[in-house]
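1. my questions are about this predicted structure, shown below with the sequence.
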Amino acid sequence: MTMMPDKPDVRPARLPDTDYADNFSDIHPPLTAHEALVESDRCYFCYDAPCMTACPTSIDIPLFIRQIAAGNPKGAAKTIYAENILGGMCARVCPTETLCEEVCVREIAEGKPVKIGLLQRYATDRFMERDYPHPFIRAAPTGKTVAVVGAGPAGLSCAHRLASLGHDVVILDARPKPGGLNEFGIAAYKTTNDFAQDEVDFILGVGGVKIETGQMLGRDFTVDGLLSRYDAIFLGMGLPGVNDLGLAGEDADGCVDAVDFIARLRQADDLSQLAVGRRVVVIGGGMTAVDVAMQSKLLGAEEVTIAYRRGEEHMNASAYEQELARTHGVVIRHWLQPSALTVDDRGAVTAITLEFTSMDGGRLAGTGETVTLVADQVFKAIGQNFADNPMEGSGIAFERGRIRADADRRTSHPKVWAGGDCVFGGEDLTVASVEDGKIAAMSIHRTLMGLLE
């Protein structure tokens, strides 16, 4: 089946100016004080709380909910921050429906879990809004210095924990501002009002952390150079490269890196000036694919289709996020993989041809049958990588294109730790990156202080 492409139609200002603020407003409005008290009263405060076990950072969820119920959101926030210093952002972006809330006893018994994520947001928002003293008091200086590469969730978590233990930390980040994924990679409707930067400022309130932006590993410094100046290194720079489709014409106008598009959207002062196609196709099945599809629709794209090579159950994006996209008019099609791009004589994408797939003896295979979708824009959201290995010659071992690290987030180099998306086997979740940073910080601390592992 083939549709004849029209002239590409990628342009800004598809909507009335007033629509942009509404479309990109907070998708999950925060709880009021009364709503938080009512919701906290639903918790059974389980002794062997399955929600706590399901949380990658092991927040004491029953305790912080009990503190909210007792009218003590400040104490609840401190309970959250004790395990997750980025608890405010995680409350906004965590897939709670597949973590703590999925195993909530109320969910199992009634199909209606306690709203743990919203309660966590209520407590942490109240704490930050009231400008309370930092929940951590920095220990006496140890005289040890640590370089953290990457100012994203893993790096910030690691730096904060190390600083609270008395070490001096310098964070080096390639971007013009800190925050990493939280600042540049998360859908704008999930984190509004510059919350990512407010949270960075809050984290730095512990003291002992210096951030240097515009500093890229492999360009402005090397691992060996850092090793000559610091007692330890933590690598948490994520994956700067994006996987290609491997198709002719991939450099054409309208074939766009989804991660880069989301970053530009997040930094735009005027969303109406961000150009979007009339008919958009997104290739991928993870959260980046859903985020760019949703935001294309909110920018005024008339038709948005996500094409994924496997079935719905294989998508990394949660069922909730998939349904959210559908309710906003995004079409999700499964068992399709890209096979060709159609490019006009001006060098712009006009359509994409997709091949149907199926499982053949446990392996994914093309069936030979194809469908062509007209598209002004094709977004690539099929994973990220190290486009070039900036650690070449450093002695750090890799596995399947990512850094190999053990349970303590130690790499093959005795003075280097790593965590977050750049590590092999990572979960590609903000909350998992936070936990990686925390685990690495404690391992670094034990090593620097000569404590037994």
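-> Great, that's in hand.

2. C-alpha from now on. contacts and neighbour counts both.
-> OK.

3. give the buried residues for stretch 54-63.
-> Using 16 or more other C-alpha atoms under 10 Å as the test for burial, stretch 54-63 gives 54-57, 59-63.

4. run through who's touching that stretch.
-> Contact with stretch 54-63 is made by 43-46, 49, 51-52, 76, 79-80, 82-84, 99-100, 103, 116, 431-432, 434-435, as judged by C-alpha atoms under 8 Å, 6 or more residues apart in numbering.

5. before we move on, the earlier item: and the furthest pair within the buried residues of stretch 54-63?
-> With C-alpha to C-alpha as the measure, no two of the buried residues of stretch 54-63 lie farther apart than Pro56 and Leu63, at 16.5 Å.

6. tell me if Arg121 really is in a helix.
-> Yes. Counting by DSSP: H, G, I helix; E, B strand; the rest coil, Arg121 is part of a helix.

7. inside helices: which ones of the contacts of stretch 54-63?
-> Among the contacts of stretch 54-63, the members found in helices (DSSP state H) are 51-52, 76, 79-80, 82-83, 116, 431-432, 434-435.

8. will you turn the residues you listed into TSV that also has neighbour count?
-> Converted to TSV, those look like this (neighbours: other C-alpha atoms under 10 Å):
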residue	neighbour count
Cys51	22
Met52	21
Ala76	28
Thr79	22
Ile80	24
Ala82	16
Glu83	19
Ile116	23
Val431	24
Ala432	22
Val434	27
Glu435	25
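
9. most widely separated two among these?
-> Pairwise distances across these (C-alpha to C-alpha) peak at 21.0 Å, for the pair Ala76 and Ala432.

10. residue contacts, Val276?
-> Listed by C-alpha under 8 Å, 6+ apart, the contact partners of Val276 are 10-12, 296, 299-301, 377.

11. below is an additional structure, to be compared with the one above:
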Amino acid sequence: MMAEGQLKEGIVAGRLSSMEYADNFSDLNAPLDAHEARVEADRCYFCYDAPCMTACPTSIDIPLFIRQISTGNPLGAAKTIFDQNILGGMCARVCPTETLCEEVCVRETAEGKPVQIGRLQRYATDEAMERSKQFYTRAEASGRKVAVVGAGPAGLACAHRLAVNGHDVTIFEARPKSGGLNEYGIAAYKTTDNFAQAEVDYVTAIGGIEIRHGHALGRDVSLAELADGHDAVFLGMGMSGVNALRAEGEDAEGVVDAVDFISELRQADDLSTVAIGRRVVVIGGGMTAVDAAIQSRLLGADEVTICYRRGQENMNASAYEQDLANVNGVMIRHWLQPKRVLTEGGRTVGVELEYTRLEGDRLVGTGEMLVIPADQVFKAIGQSFEAAPLNGSGSAIALERGRIKVDAEGRTSMPKVWAGGDCVVDAREDLTVAAVAAGRDAAEAIHRSLTANGRA
């Protein structure tokens, strides 16, 4: 039976009972227990040429860590994972394994049922974190200081690897909490029990890492100051701008950035305080669109529709995520682009969209229109990098296609400054594991630059 609060018109909070909120936002995938992990690990062929390892952006030795689980050594498995990906616990929860390691698993090719690599990785890393098992000690102090901008996946991975190598790291984070995308941008049902902060604590337990919250580049500290006061700087601040719909009326009451909605939900101590519309339309085709749509349904929205301007095969959200949306009652409609947000008395009442088609490689409108009733519209059409804090306060950094240009080692055009994650050109956006790899590799490049003949 529909909850009484769910019948309310407009954007309101408290549509569901406390029990419904708890059930809807419980862990998406229950963790494996020791027996289940051993059984699943035994399905692995331990391939010599391991296509799963090649598909992993952080190149984790997947056959090795699975063999360690199968022999009853989950802590050894955790170390194998953390050697390549210190944020392996979060990646096990949010990585699109269905399009990475599990997609190329030989079991998937042969049977259509891959080894559950992500769940095995979670089992091992959770075991280590629950036991507070630290595998690394700091090298002898180098006397070198490195500034890291952004306490997201790239910044944390960079800071940890630098600290292991004996360097002192100060992270400058604009928000009140660390974690970046992991804390503010991931669907609440994918990472429960405040896991993002637990992982930050685990990563920084190595020592030598100070985090200064509320310090934004370009506002509280300049890039020139960081470069002058440190031996190296790593920029890992991600994407902070949101692309516009370019539709008439998009500033109307009820039109919200999807990333802001997800952030509000993630930071809510009580989900019953998060307001949601009865009819919701999400514009976009990526992971953010799917996360916003599913969570709208879980908060009590009656009708949720994702509208994407191209076909299903062009959506950035994986087939698994699209299926998850469908299972949760979200309708996904393709070949539609927004033209106008309809309002009454300043409030959103619907979206007018135009059907699209391809003419060669060019997307064009057909002139045929459609109206979908809605009291809330989420914009999830991608984010943009805000470059003003970089070049407004020091030596200019070269940009390309609106993002920071770097070489193969993550170096920017500015001396002593590296960058990685979503803020750099050609980054794999919103992919935690790719950001971790970028931060880790930049840290190794910084370490090499700060040492001579192996000594600081």
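-> The structure has been received and is ready for your questions. What you see is a predicted model, and the numbers here were worked out from it, not measured in a lab.

12. could I get the TM-score for this pair?
-> Comparison of the two superposed chains (TM-score structural alignment, normalised by the length of structure 1) gives a TM-score of 0.96, and 444 aligned residues with a C-alpha RMSD of 1.2 Å.

13. let's see which of the buried residues of stretch 54-63 of structure 1 end up in helices.
-> Per DSSP H, the buried residues of stretch 54-63 of structure 1 map to helices at 54, 61-63.

14. pick the one among these closest to Asp421 of structure 1.
-> Closest to Asp421 of structure 1, out of all of these and judged by C-alpha to C-alpha, is Ala54, at 19.7 Å.

15. that closest one matches what in structure 2?
-> Using TM-score structural alignment as the criterion, Ala54 of structure 1 maps onto Ala55 of structure 2.

16. from Val104 of structure 2, how far out is that match?
-> Distance of Ala55 of structure 2 to Val104 of structure 2, given as C-alpha to C-alpha, to the nearest Å: 7 Å.

17. ok, now Tyr123 of structure 2?
-> Remark: distance between Tyr123 of structure 2 and Val104 of structure 2 (C-alpha to C-alpha) = 21 Å.

18. kindly report the same for Ala159 of structure 2.
-> As judged by C-alpha to C-alpha, Ala159 of structure 2 and Val104 of structure 2 stand 31 Å apart.

19. okay, those two: which has more neighbours?
-> Counted by other C-alpha atoms under 10 Å, Ala159 of structure 2 and Val104 do not tie: Ala159 has more neighbours, with 31 against 19.

20. which strand or helix spans that one?
-> For Ala159 of structure 2, the element it lies in under DSSP states H and E is helix 153-164.

21. where does that helix end up in structure 1?
-> The aligned range for helix 153-164 of structure 2 is 153-164, by TM-score structural alignment.

22. mean deviation of the matching stretch from structure 2?
-> Taken over the aligned residues, the distance from stretch 153-164 of structure 1 to structure 2 averages 0.4 Å (mean C-alpha distance after the TM-score superposition for structure 1).

23. pull out the buried residues from that stretch.
-> 153-164.

24. as a markdown table, those with distance to Val259 of structure 1 would be great.
-> Shown next, in a markdown table, are these (distance: C-alpha to C-alpha, whole Å):
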| residue | distance to Val259 of structure 1 |
| --- | --- |
| Pro153 | 17 |
| Ala154 | 18 |
| Gly155 | 19 |
| Leu156 | 21 |
| Ser157 | 22 |
| Cys158 | 24 |
| Ala159 | 25 |
| His160 | 26 |
| Arg161 | 29 |
| Leu162 | 30 |
| Ala163 | 31 |
| Ser164 | 33 |
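
25. from the residues you listed, which is closest to Leu271 of structure 1?
-> Pro153 (25.5 Å).

26. so that closest one touches Gly179, yeah?
-> Yes. Between Pro153 of structure 1 and Gly179 there is a contact at 7.0 Å, judged by C-alpha atoms under 8 Å.

27. first to last residue in stretch 187-200 of structure 2, what's the distance?
-> For stretch 187-200 of structure 2, the end-to-end distance is 18 Å (C-alpha to C-alpha).

28. no wait, stretch 132-146 of structure 2
-> Span of stretch 132-146 of structure 2 from end to end, C-alpha to C-alpha: 26 Å.

29. how far is that stretch from where the chain is centred?
-> Relative to the chain's own centre, stretch 132-146 of structure 2 is displaced by 27 Å; criterion: C-alpha atoms, centre = their mean, to the nearest Å.

30. give me the helices and strands touching the helix holding Ala159 of structure 2, please.
-> Applying 3 or more C-alpha pairs under 8 Å, 6 or more residues apart in numbering; DSSP states H and E, we find helix 153-164 of structure 2 packed against strand 145-149, strand 168-173, helix 195-204, strand 209-213, strand 232-235, helix 432-450.

31. among these, which is nearest Val290 of structure 2?
-> Here helix 432-450 is closest among these (C-alpha to C-alpha), at 16.6 Å.

32. what range in structure 1 does the closest one sit on?
-> Matched against structure 1 by TM-score structural alignment, helix 432-450 of structure 2 falls on residues 430-448.

33. for Thr447 of structure 1, see how far away the closest residue to Ile444 of structure 1 other than its chain neighbours is.
-> Spatial nearest neighbour of Ile444 of structure 1, excluding adjacent residues (C-alpha to C-alpha, 6 or more residues apart in numbering): Ala232 at 7.2 Å. Ala232 of structure 1 sits 9 Å away from Thr447 of structure 1, taking C-alpha to C-alpha as the criterion.

34. which one of the two is surrounded by more residues?
-> More crowded of Ala232 of structure 1 and Thr447, by other C-alpha under 10 Å: Ala232, with 22 against 16.

35. contacting residues for the more buried one?
-> Applying C-alpha under 8 Å, 6+ apart, the residues contacting Ala232 of structure 1 are 145-147, 415-417, 444.

36. which of the residues you listed sit farthest apart?
-> Thr145 and Trp417 (14.0 Å).

37. neighbour-wise, which of those two wins?
-> More neighbours surround Trp417 than the other of Thr145 of structure 1 and Trp417, with 30 against 21 (other C-alpha under 10 Å).

38. what's the helix or strand for that one?
-> strand 416-418.
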